[in-house]
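Trainee: Predicted model and sequence below, questions to follow.
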Amino acid sequence: MTALPPRRVQRILFIHQNFPGQFGRIAASLARDPRYDVLAVGKDGCPGLPGVRTLAYQLHREPAPATHHYAKPFEAGILYGQACLRLLITVKEKGFVPDVIIAHPGWGETLFVKEVFPLARLIHFSEFYYHTDDADVGFDPEFPSTIDDRARVRAKNALQLLNLEACDLAVAPTQWQKSLHPRAYHDKIHLIHEGIDTDFMRPNPDAAFTLPNGKVLRPGDPVLTYVSRNLEPYRGFHIFMRALPQILADNPACDVVLAGGADVSYGARTADGRSWRDTMLAEVTVDPERVHFLDRISYARYRDLLQVSAAHVYLTYPFVLSWSMLEAMACGCLVIGSDTAPVTEVIRDGENGLLVDFFDTAAIAAAVSRALQHPAPLRPLRERAVQSITEGYGVDKGIAGYRALIRTALAQADTRDARLQA
């Protein structure tokens, strides 16, 4: 019997404006595998990833000031797509033709990739599809949506629909995020969370976290934590701050540690241009000796903070799920989460965490006090939180899911090629 020739190295192209973004673990895994040749494309200034060749594109202009504000996101997508297109033409001229492209299409970079690489299988990270009801828009009555907002949001899906139509396969990290996309495309979208590094994010009874004032926090201390990339209403910062006076009064020995930037990742800025932190500190009086704002901190220090936490509050509009909630659970935190999608896919009230109404500051304060004052009966919840993340959201599972999807994409390509040759 004649031996089959060895399969050639498969070329994988990653595209993410802020590469590596969600693709860090799978890109690193493939880059270490001699069966794959990996290249990445990101916006100029993206972090990049050691061991992965990364090329950067540059925009030649921003959307025109005169463009209608409903259409500005689409014009921005065109400009990002065009910038990426120009870079990919040079990539092809230098001989790199990918078999599979894995991309986050949310900013428009992949609009034209099939014009350069028509035979490549395109896998999109379908993170979010906008809705005018039953998701983030209009969820918070403090920030009601207007007809103008709803029209603008509906127009934003023009880019998302083109992305869904263009891709061969797609990934959504939670079932709820998948469900937001039009049903006609659900067969394309596979449920794969990229995964949490549970070897790094894990409980540590010997952890210690030093506050700026020199006080050292350790596991077992009454420590309440709140973490977000930026302190803003989308992640319930305003609600958390309003719950703090009751929490502090009911738990006089506790320290509250908040880590997060002063910018805005999602949603509106304040009307007067102040940060949400300054806005809420003007509304709510808290003891600065017990409430510690840390801005953004290193990843290792962030882990140490979670490892000393006695209670961790995670509030969010119905929106994309933060890694921080999963990482807090992986570190053994008792997470007090909002009873909103997609939080409820992960946290089961009274089993691996506690769920509270997003807007109910009294319920939030009561749940925090329960966690701080009665830690022993709640220890099984913390243990099951670790188990939930280790078994359901570990990075190995995420890598395996992406590798299986790549194999599916390559098999589709083989089937297509066989039909063309028949």
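Mentor: Yep, it's here. Numbering: from 1, shown residues only.
Trainee: For the rest of this, base every contact and every neighbour count on C-alpha atoms.
Mentor: Fine.
Trainee: and the gap between residue 404 and residue 157?
Mentor: Per CA to CA, to the nearest Å, residue 404 is found 29 Å from residue 157.
Trainee: More neighbours: the two, which one.
Mentor: residue 157 (18 against 12; other CA atoms under 10 Å).
Trainee: what's the spacing between the more buried one and residue 373?
Mentor: As judged by CA to CA, residue 157 and residue 373 stand 47 Å apart.
Trainee: Could you do residue 389 as well?
Mentor: Taking CA to CA, one finds residue 389 at 25 Å from residue 373.
Trainee: Which residue of the two possesses the greater neighbour count?
Mentor: With neighbours defined as other CA under 10 Å, residue 389 and residue 373 compare such that residue 389 has more, 24 against 14.
Trainee: pretty sure the more buried one is touching residue 324, no?
Mentor: No: the pair residue 389 and residue 324 fails to qualify as a contact (CA atoms under 8 Å) at a distance of 11.9 Å.
Trainee: Secondary structure element holding residue 54?
Mentor: Assigned by DSSP states H and E, residue 54 falls within strand 53-57.
Trainee: Okay, one more to line up with it:
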Amino acid sequence: MRIFLQNRINLLEMITILLYNLMFLFQGYFNKILVISGGMLFFLFFILSKRKKYSITERLTILLCIYIPTSFTSVLATSYGSLPLTWFNLTLIMLYVLILFRKFKKSFYFFSPFVMIFYGLYSFLINEDLMDPFKQLMTIVLFLISFFVGEYLRKFSNKRFLEIINQYYILSIILYCISIIIQAFMYNRFGIRVGYFDIIGNNRIVMAGLMNDYSFGSLFIATGMIVYLIEYMEEKKISTYKFLFIEILMFFSILKVNSRTGLFAFLIISLFYFIYKRNFKSILILLCLFITIPFILNIVAKQRGGQALLSTSGRINLNKIAIENFANNILLGVGLGVGRWRMLNGVVLPHNLITQYLAQLGLIGSLIFHSNFVVLFIKYIRYKSLYLWPIIVTLIGAMAIPDIVSSRFLSVLVILAIISSKKFKVKYTKDGRYEKSRKINV
């Protein structure tokens, strides 16, 4: 934890954030009013205690990183399904509204959420349960808002803020890993289940803290593993001991989550990264990976309770159903709504980012949605953003899981990728503060 003490995040703050996470993890053992009040007090505490250090937009952006592990629990300490308003969503909405009252350029990312809202109205016309499409549309629109937020913040970002926001993102993952370890300890030692915990298949134990999808949990950790790996490879600030400690902690936690998605995505992208770098350090780590991968796969296989390591778990059939739906509704799709999808097909959502939105949104809606990524990669990601790699890790994982836009951490990664882009460099004063920005056009 000492790595954060030298980067403006003190130990007391780390403990406070950890206790906040644990309060929600063990919310079943507390009075609901206490948990609701705790959420409100934490928000006010952070906003007020950091007012001299960061601007309001910076504070809200940092809170987005902090809120990721608890972003599947509503502000009223209920499940997201019963009330789709979490502290994460509320913070993103406040940040968005705050920006709307300021001067900004009406670029592609400004119009994109409104276009999606207009297009999504079709789903309300064909669905009897209006809350069903509303929940999914709201999730998609909030995700698209993150592109606009990132583009606005890009004009005012500086090296100081980029460093601290990166540290908060890594800290959020580390504290999430600690929550996973505590979750495993409570079950193994006392037989107590907290958070999202299940035993599936042939005695396969899975857990994901407060994330309602185990694949989300593994992918979230995997993004931290790749970010910290790249920081170690390309910067001299991190010692080998610190790097190994953090990576082992994350690796141990991802094994406890017991979902292949994040681990496999990390291994694939890290291999590509090392091949891309081709220096002595990368070759050395690459050799270590080749030696350890068989052991890693053996551990994963044993934890799956007899299920084949490369089993598709029915994903091929789900994607086949999605393609059939798309073929019958090419332009508009079958409409949004998890309930509607189950009613029409009797199965869960397709486990693939592309086939899911082709089936639900059709060709037109898919183009509207995916165009945001096209602009992201053309305009920002190609300019050597550190967050190229974790976004690719997430998108690879999204080829095997449903509804990746509801993962929350992808929204934060989009914001971080845009504000850390090296294309639009700004001038700084000696203390690292913003001095003058360049115009941003799409």
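Mentor: Happy to help now that I have it. Fair warning: this is a prediction, and the values are worked out from it, not measured in the lab.
Trainee: How alike are these chains, TM-score-wise?
Mentor: Their TM-score after superposition, calculated using TM-score structural alignment, normalised by the length of the first structure, is reported as 0.29; 195 aligned residues with a CA RMSD of 6.7 Å.
Trainee: re the thing from before, which strands and helices sit next to the strand holding residue 54 of the first structure?
Mentor: strand 36-43, helix 72-93 (3 or more CA pairs under 8 Å, 6 or more residues apart in numbering; DSSP states H and E).
Trainee: in the following helix or strand past the last one, what counts as buried?
Mentor: Beyond helix 72-93 of the first structure on the C-terminal side, the first helix or strand identified by DSSP H and E is strand 100-103. Using 16 or more other CA atoms under 10 Å as the burial criterion, the residues of strand 100-103 of the first structure that qualify are 100-103.
Trainee: need those in JSON lines with distance to residue 307 of the first structure, can you?
Mentor: Formatted as JSON lines, the buried residues of strand 100-103 of the first structure follow (distance: CA to CA, whole Å):
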{"residue": "100", "distance to residue 307 of the first structure": "39"}
{"residue": "101", "distance to residue 307 of the first structure": "37"}
{"residue": "102", "distance to residue 307 of the first structure": "34"}
{"residue": "103", "distance to residue 307 of the first structure": "33"}
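Trainee: from those residues, which single one is nearest residue 417 of the first structure?
Mentor: Nearest to residue 417 of the first structure out of these is residue 100 (CA to CA; 14.4 Å).
Trainee: gap between the closest one and residue 91 of the first structure?
Mentor: Residue 100 of the first structure is 14 Å from residue 91 of the first structure, by CA to CA.
Trainee: And residue 385 of the first structure, by the same measure?
Mentor: For residue 385 of the first structure, the distance to residue 91 of the first structure - CA to CA - is 45 Å.
Trainee: higher neighbour count, the two?
Mentor: Neighbour totals were compared for residue 385 of the first structure and residue 91, and residue 385 leads with 26 against 16 (other CA under 10 Å).
Trainee: Please identify which helix or strand holds the more buried one.
Mentor: helix 375-392.
Trainee: Okay, buried residues for stretch 388-407 of the first structure please.
Mentor: Residues of stretch 388-407 of the first structure classed as buried: 388-390, 392-402, 405-406 (neighbour count, 16+ other CA under 10 Å).
Trainee: Over to stretch 150-158 of the first structure?
Mentor: For stretch 150-158 of the first structure, burial by neighbour count (16+ other CA under 10 Å) applies to 150, 152-153, 155-157.
Trainee: before we move on, what about stretch 113-123 of the second structure?
Mentor: For stretch 113-123 of the second structure, burial by neighbour count (16+ other CA under 10 Å) applies to 113, 116, 119-120, 122-123.
Trainee: Which element is encountered next along the chain beyond whichever strand or helix holds residue 99 of the second structure?
Mentor: Here residue 99 of the second structure, judged by DSSP H and E, is contained in helix 87-100. Per DSSP H and E, the first helix or strand lying C-terminal to helix 87-100 of the second structure is helix 108-125.
Trainee: Can you give me the buried ones in the next helix or strand after that following helix?
Mentor: Sequence-wise, the next helix or strand downstream of helix 108-125 of the second structure (DSSP H and E) is helix 131-154. Judged by neighbour count (16+ other CA under 10 Å), helix 131-154 of the second structure contains these buried residues: 132-154.
Trainee: Repeat that for stretch 177-193 of the second structure.
Mentor: By neighbour count on 16+ other CA under 10 Å, the buried set for stretch 177-193 of the second structure is 177-184, 193.
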